[in-house]
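Asks: Got a predicted model here, sequence first, then my questions.
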Amino acid sequence: MTATNRVKATIPSAIRSPSDIVLCSMKLKEGTDRKTLSRFGDDVWDLDPVIFHVTARNAFRTIDFTDIVCPVERLTAKEYIFAWLNERLPDRTGRLRPLSARAALATLRQFMAFVREREGRFDAALIDQDLLDAYLALQKKRSVLPTRVGACLRPAAQLHRLARFLTHGGLDFVPWNGTPIFKVAGCGGRPYENMTPRIPEPVIGGLLRWSLRYVELFSTDILAARDELDSLEVAYAARPRYARRGSVEGRLADWIERRRQAGRGIPVWNEPERMGGICDAIALDQRLDGHV
């Protein structure tokens, strides 16, 4: 967190502290220093420490609130994204994926701009079902697929779902009486029944018999082989260090052979006796045929 990354907020959050870590509930990349993580008080959040997709675009690795001029909208947006990223609620919606945070902020800002244009300012207390229906009609007039319309309706559902985590409050009513937003947008529903053709009984019967055979007959041998492999791997890892690289004699012979093939000699003393006869011993060694 740096001084240049913080914009003085005119409205403090009643829910979050400026020092709250944005990625507090997520698994971090190995080696990440928690002291460098983005804080709620920052207006640019770095999400890269929790994005493990190596092909993800850099633009999706940060989320920027500095362009939101209105302090109420900026605070609402930050609390909205923070809560959706971290809060575990007893429903099926789940938490926001870090890679989707940028898109979530964009759709929220689009919705806030619509409310501001209609009501003169953004205030969740001014939103009612009629206003949501008008926003739905506006989205359906666009040349986009129903799935995109549904994505644009998410802020309405999330402002109700995350209302208790927003200083200025969220929607105090259930949008569209609880109808799923993608159904409201006109997306076709999916059948809940599994329509995959049934596996023929002779086929599944044979597979089941062999599965039981593995458990009843082969499992003992499989577990024994696993134990033997584990013991061999432990013994291999515990072998002496020099054994991993071969003996000194063998490595010296390999080195001399490589130099001989390259047409190079070996630097030796002109007076072998000063080395205790080592040069003579090497030259007369039968393994090297005297070629040194």
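Replies: Yes, it's here.

Asks: from here on, contacts and neighbour counts on C-alpha atoms
Replies: Will do.

Asks: in the stretch 51-200 of the chain, which spans are helices?
Replies: Assigned by DSSP state H, counting those that start in this stretch, the stretch 51-200 of the chain shows helices spanning 71-86, 101-119, 129-140, 146-161, 181-184.

Asks: Serialize these to TSV and add fields for distance to Leu171 and mean neighbour count.
Replies: Converted to TSV, those look like this (distance: least, Cα to Cα, whole Å; neighbours: other Cα atoms under 10 Å):
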stretch	distance to Leu171	mean neighbour count
helix 71-86	12	21
helix 101-119	13	17
helix 129-140	10	15
helix 146-161	4	20
helix 181-184	15	18
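
Asks: To Met26, which of those lies closest?
Replies: Ranking the helices of the stretch 51-200 of the chain by proximity to Met26 (Cα to Cα) places helix 71-86 first, at 7.7 Å.

Asks: Quick one: work out the angle between the closest one and helix 101-119.
Replies: Following axes from the mean of the first three to the mean of the last three Cα atoms, to 10 degrees, one obtains 140 degrees for the angle between helix 71-86 and helix 101-119.

Asks: Adding distance to Arg260, write the helices of the stretch 51-200 of the chain out as CSV.
Replies: Listed next are those as CSV, based on distance: least, Cα to Cα, whole Å:
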stretch, distance to Arg260
helix 71-86, 65
helix 101-119, 64
helix 129-140, 79
helix 146-161, 72
helix 181-184, 76
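
Asks: out of those helices, which comes closest to His168?
Replies: That would be helix 71-86 among these, by Cα to Cα, at 7.1 Å.

Asks: picking up where we left off before, which one of the helices of the stretch 51-200 of the chain lies nearest to Asp172?
Replies: So among those, helix 146-161 is nearest, using Cα to Cα, at 6.4 Å.

Asks: now for the closest one, which elements pack on it?
Replies: The elements that helix 146-161 packs onto, with contact taken as 3 or more Cα pairs under 8 Å, 6 or more residues apart in numbering; DSSP states H and E, are helix 101-119, helix 129-140, helix 181-184.

Asks: chain center to the first one: distance?
Replies: In other words, helix 101-119. Remark: helix 101-119 is offset 26 Å from the chain centroid, using Cα atoms, centre = their mean, to the nearest Å.

Asks: Could you pull up the residues touching Met112?
Replies: 73, 122 (Cα atoms under 8 Å, 6 or more residues apart in numbering).

Asks: Try it again at 6 Å.
Replies: Residues counted as contacts of Met112 (Cα atoms under 6 Å, 6 or more residues apart in numbering) are Phe122.

Asks: second one coming, line it up with the first:
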Amino acid sequence: MTIESRTAPASQNSQTHPFEGQDIFDAAGLEASVDAHRPNFNHDVWDLSGLKDAPATMGTFRKKLDFTRIVNPQWRLVAKEYLFSRLAPRHPVVAGSASAFRTPLNPSTIWNELRRLTRWFNHLSHAGVAHLGEVDQQRHCISYLNEVAWKDAKPEEPVSPSTIAAFIHSTQVIQQYTGILSENYAPGFSPWGGKSADSIAGYVRTTENQVPPVPDTILRPLLANAFYLIETIGPLLAAEASRAREFDELQKRSIRGLKQSERPRLRTAIERLQQAGVAAPRLSAAGRAKRISQGWDEEDPLLCLAWHSVVTTVAGAMGHRRDLEELRPLLVAWVNECGIEESWCRDGALVPRLDNQEQIPWAIPVDRSALAAMKTAVESAAFFVISALSGMRSSELHEIRGGSLTREDLGNGIYRHRILSRRIKGQQFGGIDDLWVVIEDVYRALGTVESLQDANPGELLFTKQSNTAHLRYVRLRNWMNGPVGQRLGLAEVPEGPVSPRALRRTLALAIAQRPHGLMAAKYHLKHLSVATTEGYAARPGGHQAAFRAEISAAEESEHLRLTVAAYEDYKQGKLPSGQGARELTRVFASVDEILTSHQPGQATVIDDRRVERLLKAKAESLFVGDANYCWFTDPKKALCLQLAQTPDATEPLIGLCDSGRCPQATHHGIHREAWASHAESVKTVFLGNPRLSKPELSRAQVTFDRANRILTEIDNAGATHEG
């Protein structure tokens, strides 16, 4: 198969094709790298690898548009005409069509578009259709729907409605280019009679974020393992990876044979290694198999000796067999006395296991492939930590390059950490530069990746192994649950979906639903919230602003849920307590009146949506404290603002909240555990401490009494109403 293929057939009127010889990049207004191959409309394979500023997630295979996979040669031309029209909507022929799309197709998506067209056209060919005018709804469209509705690899597993809708849409959109395409459906025919692809596939579009968060049962061990790998294993592995890179550079320069004058030095070096008890390096399994195929005796004591690496390290030369045979007696003595083991991670420093803190070597001797697998695992651990604690999208993670970290010293030991990346989603092809403000944990994780790779400035960090986040996660999970991970005491990570999208959603919900959740308790949720807010303020149009919008939406939904839950408790006799309880109860009572009032002879439907609408205004005033709710309706009544002397503030200062005295604070059953834990902690740590001074003891007693008073109020509020 060649890229420079035959010229496209002429159009039906025997004139030169209007797209004949058109340069794809020029027609689409796309920039190409210097000396890049330039695809032409006439080519049967469009090579887009020369695209300048292509996103990292646009893999190599997505840049090869192979039209020869379409069985019918005439339909290859149709596919090229259609995709050219989508890429270059300003071309005079395309611009003259009233039904053609006016927005250029993003080159990142064109591979999928061709894949769907190929499947449709080949389905028709297999059904015996020679011309698009023969396509029939019952015989061809319905059978195609049944074909694409189930996965090829897993016939028992259905395809998602959104994917089915995309396949159907590709069959329908061809009709919009009648007059441009050299062949089209019969006049008046439209697949599925003009019904929308979404309705046929049963796909319901929504503006709500429906990505499920990562379950805590998966998130907890994943993050615990990831931080252990980054902080404990990462620095030691980086040193070993550096040594491996140095050996690679030495091996590249070792292209000459061993000189006769260098053999005494090599003999001396081997004798010293033997005297020091250093094991000989082991040859890879592939190397051993090659030696056996070349006639080596399988019982040869030197069969597994990595002779070339010995010569390379000592003399910077290539190790040939003639050199080995000359030194065979010395080498056999070395192997017999010291043995053979893998070259990497020997004499590993002791580190504590993650599970029981037992001191073990951070790694056992491994071969080069196992060292690479460990390096990939730590890099992947950093990838998911950055995703989980920054909210960056997968496309933005893959655009991170060496030298993208910045650290600003704000004084008093306070730093602001930023990551420079590129914003791809919602932007023109290639994206634009964007900055993310992150916490120190994320800064350290990315720093570990840079040290592992010894990355040069501008070098992509997360595209060397796989730019598919799902595949990256599967490999990381298997490694964590495998022998190496279990030797380190890593927690077993259960099966389940994990992706940057799900982790972004998890973080948004964790911040919105504070103070609940794993990350709130363990990973400085307050700092996460501050970092994302700083990023939003610094770049209002950036994607960190979009992430803050997701948080705000989730926060609004969570506050409404909590308000409705408090109202439902009220209806069941579980009243709130605290200084703001009377006002909150009055609001709930007014809602009751509205719900129960109706005109004579008219029925009133009370559903969840109506209750939420009535409580929405109250929910908008809710701020969630560590052990209380703050209904911030009047800044002048807010005790925290009075203490801080900022009466004009638009939000409460939750960190200064004294919910036992504030007239806008309430306590509910959900807060009882927090107050009980607080009271027990004060009793154990302070009141039970004989070394406490009298003033300190007095303050602790006041705190303990206040906690018990609030506990009593919470208990009595529910009991009083029930009685």
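Replies: In hand now; what should we look at? This one's a predicted model, so the numbers in the text were calculated from it and none came from an experiment.

Asks: what TM-score comes out when they're superposed?
Replies: The TM-score (TM-score structural alignment, normalised by the length of the first structure) is 0.56; 200 aligned residues with a Cα RMSD of 3.7 Å.

Asks: ok, back up a step: Glu257 of the first structure: which of the helices and strands packed on helix 146-161 of the first structure is closest?
Replies: helix 101-119 (61.5 Å).

Asks: Give me the angle between the closest one and helix 146-161.
Replies: Orientation of helix 101-119 of the first structure against helix 146-161 (the same axes, to 10 degrees) gives an angle of 80 degrees.

Asks: returning to that earlier point: how about the helices of the stretch 51-200 of the first structure, which one is nearest Ile21 of the first structure?
Replies: Across those, closest to Ile21 of the first structure is helix 71-86 (Cα to Cα), at 9.4 Å.

Asks: how much does the closest one stray from the second structure?
Replies: Compared with the second structure after the fit, helix 71-86 of the first structure shows a mean deviation of 1.5 Å (mean Cα distance after the TM-score superposition for the first structure).

Asks: Give the aligned range of that helix in the second structure.
Replies: Using TM-score structural alignment, helix 71-86 of the first structure corresponds to residues 73-88 of the second structure.

Asks: one step back: pipe the helices and strands packed on helix 146-161 of the first structure into TSV and attach distance to Arg6 of the first structure per row.
Replies: TSV is the format used below for those (distance: least, Cα to Cα, whole Å):
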stretch	distance to Arg6 of the first structure
helix 101-119	18
helix 129-140	33
helix 181-184	35
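
Asks: Out of those, which is closest to Glu233 of the first structure?
Replies: helix 101-119 (44.6 Å).

Asks: how near is the residue positioned nearest the centre of the second structure to Gly535 of the second structure?
Replies: Nearest to the geometric centre of the second structure sits Pro500, at 2.0 Å (Cα atoms, centre = their mean). In this view, Pro500 of the second structure and Gly535 of the second structure are 19 Å apart by Cα to Cα, to the nearest Å.

Asks: likewise Gln12 of the second structure?
Replies: The value you get for Gln12 of the second structure to Gly535 of the second structure, if Cα to Cα is used, is 57 Å.

Asks: of these two, who's got more company?
Replies: Of the pair Gln12 of the second structure and Gly535, Gly535 is the one with more neighbours under other Cα atoms under 10 Å, namely 21 against 10.

Asks: isn't the more buried one right up against Val437?
Replies: Yes: counting by Cα atoms under 6 Å, Val437 is a contact partner of Gly535 of the second structure at 4.9 Å.

Asks: Grab the nearest non-local neighbour of Ala113 of the first structure.
Replies: In space, and not counting its chain neighbours, Ala113 of the first structure is closest to Phe122: 7.5 Å by Cα to Cα, 6 or more residues apart in numbering.

Asks: Would you mind measuring from the one you found to Asp91 of the first structure?
Replies: For Phe122 of the first structure, the distance to Asp91 of the first structure - Cα to Cα - is 27 Å.

Asks: who has more neighbours, these two?
Replies: Phe122 (20 against 7).

Asks: Out of the helices and strands packed on helix 146-161 of the first structure, which is closest to Arg34 of the first structure?
Replies: When these are compared (using Cα to Cα), the closest one is helix 101-119, at 20.3 Å.

Asks: Between helix 129-140 and the closest one, find me the angle.
Replies: Using the same axes, to 10 degrees: helix 101-119 of the first structure against helix 129-140 is 120 degrees.

Asks: How many residues are close by Arg6 of the first structure?
Replies: Using other Cα under 10 Å, Arg6 of the first structure has 16 other residues around it.

Asks: Identify the residue spatially nearest to the counterpart of it in the second structure, adjacent ones excluded.
Replies: Using TM-score structural alignment, the partner of Arg6 of the first structure in the second structure is Glu4. Closest residue to Glu4 of the second structure apart from its sequence neighbours, by Cα to Cα, 6+ apart: His43 at 5.4 Å.

Asks: so how far is Arg706 of the second structure from Pro483 of the second structure?
Replies: 52 Å.

Asks: related to what we said a few turns ago, wait, the residue nearest to Ala113 of the first structure touches Phe111, no?
Replies: No: Phe122 of the first structure is beyond contact range of Phe111, at 9.3 Å (criterion: Cα under 6 Å).

Asks: quick one: the residue nearest to the centre of the second structure from Pro92 of the second structure, how far?
Replies: 42 Å.

Asks: same check, this time on Glu249 of the second structure
Replies: In terms of Cα to Cα, Glu249 of the second structure sits 55 Å off from Pro92 of the second structure.

Asks: One more: Lys252 of the second structure?
Replies: Lys252 of the second structure is 54 Å from Pro92 of the second structure, by Cα to Cα.

Asks: Likewise for Ser196 of the second structure?
Replies: 29 Å.

Asks: next one: Ile340 of the second structure
Replies: Counting by Cα to Cα, the gap from Ile340 of the second structure to Pro92 of the second structure is 72 Å.

Asks: So between the two, which is more surrounded?
Replies: Here Ile340 of the second structure and Pro92 are compared on neighbour count by other Cα under 10 Å; more neighbours surround Ile340, at 20 against 10.
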